[in-house]
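Colleague: My questions are about this predicted structure, shown below with the sequence.
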Amino acid sequence: MFLGEAARYEAAARPGLQLALCNEAVADMNMLVVGAGADHDHFRDMLNSCLHRQLPFLAIIFPEAGEAFDDIAADLGLAYAVDFPFMVRDDMPLEPSGHPDVAVVCASGAEDADASADVLVSAYSMPKDSVLRALPASLLDSTGVDVYVARSNGEAVGSVTLTYHGDTCGIWAMGTHASRQRGGIGLRLLSTAMAQARSNGIRRFFLGATPAGYRLYESLDFKTVCTGRVWVSGESHQA
């Protein structure tokens, strides 16, 4: 996972459970993913570990895990936040579209890392120091990861992170500056990044959709394959 470059990164796993923590005071940077085969007691232990540390976090429960995990989350004081569609785009042609005056580049160096952080700070109301620790400039040099930044008149207005897994690509941390949303910037950014990935041999894309991004992803022919449920301890910007 691309969060592995975070300054305070910590991870743990049990069957059906994956915990990834940036150890920042931002729920969206700390998550527990629950899938098939997860054990109720292991789930409860991982939740309690985060709660005892007073660390805000998300628990993302996929349908195959079953509804008993929702009851455990609620019993431990987590709040249901939002449904979380998991979307896939299979192999089909794609050309860049959206706002024609937006320039999209594959990020490199500290300046681009800072620009990407500024976008995420605006889009998700996160502290900039937390963003820079979770997504440092070293991420841009990592194998299997690309960060794309969109600029308009030289100003950073969008950012997205792509991770590569064979011929499959994950899309993460997609954001548009709060003052520039609904103007075709997100479409330009994502379609350009995906078209570049396709030219490099990628044939399938996946992502988890927030309500704000769902229509954009549908317009790019992503299809929902299942819907998870997000529970939160603290405040999240997933809804």
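Modeller: Good, I have the coordinates. Numbers count the residues shown, from 1 in each chain.
Colleague: Going by C-alpha atoms from here, please, whenever you check contacts or count neighbours.
Modeller: Will do.
Colleague: list the contacts for the closest residue in space to residue 221 that isn't next to it in sequence?
Modeller: What sits nearest to residue 221 in space, not counting adjacent residues and going by C-alpha to C-alpha, 6 or more residues apart in numbering, is residue 89, at 6.2 Å. Applying C-alpha atoms under 8 Å, 6 or more residues apart in numbering to residue 89 gives the contacts 204-206, 221-223.
Colleague: Need those residues in a markdown table (columns: secondary structure, neighbour count and distance to residue 152).
Modeller: Listed next are the contacts of residue 89 as a markdown table, based on DSSP: H, G, I helix; E, B strand; the rest coil; neighbours: other C-alpha atoms under 10 Å; distance: C-alpha to C-alpha, whole Å:
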| residue | secondary structure | neighbour count | distance to residue 152 |
| --- | --- | --- | --- |
| 204 | strand | 19 | 29 |
| 205 | strand | 23 | 26 |
| 206 | strand | 21 | 27 |
| 221 | coil | 15 | 26 |
| 222 | coil | 20 | 26 |
| 223 | strand | 16 | 30 |
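Colleague: A further structure is provided below for comparison with the first:
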Amino acid sequence: MDETEELIELCVRTLVSQMIPAPGVELHVTRRCVLGLTDEPAADFNRLILGADPQGEGFLVRAAALAKARGRPLVATMSPRAADTLAPVATRLGFAPVGAAPLMVLRAGTPVEPGRPMKVVPALGPELAQVAGDLIASAFDTPRDVIARCIDVCMTPTAGVETYIAWGDDGPMCTVSVTPTGDTGAISLMATPPEHQRKGAGRALLSHVIDDYRRRGMTRFHLGATEAGRPLYESLGFEVVADLPVWLLTAEA
């Protein structure tokens, strides 16, 4: 199996861990495909991941039908191999290409320079979950009640998603989540509100978290980057494995 498809399988597991606690969530999963629908009308909270799966075309058709039945927009991310065969199907179903997401990996042995000294704490307990949720809502300009329903609920000791907060002199500055699967960790929800950006907080937090997990035996990390975040990840040693095509099905499609 090539590395991209292996990482797609891990992305499937990560999305399940992230979405399953949300109220009203509907999940459909195969080895390399996952559909997660919520009651939220925003596309970011209705997700489809498609790898090179023998059931991929049927899964895509059913996913589009389910999203349309619920009146929900849907963001679909495909592996390049999946897109080779599924792009015409996606177009027929009403999906439109909206860009690509770099799939990035930090490999074992790649040195990570530490950032500025900061206090880093796990977001456990209602009060710290609220702090992390506030940072995420501000960073992504998303209504706080939506973050509470879809993300705060995952910040529990048994959720499988581990969230951390970096504190500066003026209080909490940024947050990041890690979903461990064996010796590999999925990095997600790297969130720094605008007023705290360009101060080194994100780098400090991520380098601290990576170092801590490495001491506990984790050897590899992966993430889906935005173009805005890509320079930070590259400066820490992450490499692009593949550019994953991203498609959008609007609620009106």
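Modeller: Received it, and whenever you're ready, just let me know what you need. These figures come from a predicted structure and were not determined experimentally.
Colleague: After superposition, what's the TM-score here?
Modeller: The TM-score (TM-score structural alignment, normalised by the length of the first structure) is 0.88; 234 aligned residues with a C-alpha RMSD of 2.1 Å.
Colleague: ok so, going back, how about the residue nearest to residue 221 of the first structure, what's its match in the second structure?
Modeller: Matched by TM-score structural alignment, residue 89 of the first structure corresponds to residue 106 in the second structure.
Colleague: In which helix or strand does the residue nearest the centre of the first structure reside?
Modeller: The C-alpha lying nearest the average C-alpha coordinate of the first structure belongs to residue 172 (C-alpha atoms, centre = their mean; 3.5 Å). For residue 172 of the first structure, the element it lies in under DSSP states H and E is strand 168-176.
Colleague: okay, that strand sits on what stretch of the second structure?
Modeller: Residues 184-192 of the second structure are where strand 168-176 of the first structure lands, counting by TM-score structural alignment.
Colleague: got the contact list for the matching stretch?
Modeller: So stretch 184-192 of the second structure is in contact with 10-11, 14, 135-136, 138-140, 173-180, 201-202, 218-224, going by C-alpha under 8 Å, 6+ apart.
Colleague: Equivalent analysis for stretch 7-18 of the first structure, please.
Modeller: By C-alpha under 8 Å, 6+ apart, stretch 7-18 of the first structure touches 3-4, 19-24, 32-39, 42-43, 133-134, 136.
Colleague: can we see that at 6 Å?
Modeller: 19-23, 32-38, 133 (C-alpha atoms under 6 Å, 6 or more residues apart in numbering).
Colleague: Now render the residues you listed as TSV, adding secondary structure, distance to residue 227 of the first structure and neighbour count.
Modeller: Putting those into TSV (DSSP: H, G, I helix; E, B strand; the rest coil; distance: C-alpha to C-alpha, whole Å; neighbours: other C-alpha atoms under 10 Å) gives the following:
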residue	secondary structure	distance to residue 227 of the first structure	neighbour count
19	strand	19	20
20	strand	20	19
21	strand	23	25
22	coil	25	26
23	coil	26	22
32	strand	16	23
33	strand	13	19
34	strand	12	26
35	coil	12	18
36	coil	14	14
37	coil	17	13
38	coil	17	19
133	helix	30	19
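Colleague: Between all of those residues, which two are separated the most?
Modeller: Using C-alpha to C-alpha, the contacts of stretch 7-18 of the first structure span at most 32.6 Å, a distance reached by 37 and 133.
Colleague: Do a quick rundown of the helices in the second structure.
Modeller: 3-19, 56-70, 80-93, 126-140, 144-150, 201-215, 230-235 (DSSP state H).
Colleague: Buried residues in the third one, which are they?
Modeller: Counting neighbours by 16 or more other C-alpha atoms under 10 Å, one finds that the buried residues in helix 80-93 of the second structure are 80, 82-83, 86-87, 90.
Colleague: can you check the fifth one too?
Modeller: Using 16+ other C-alpha under 10 Å as the test for burial, helix 144-150 of the second structure gives 144, 146-150.
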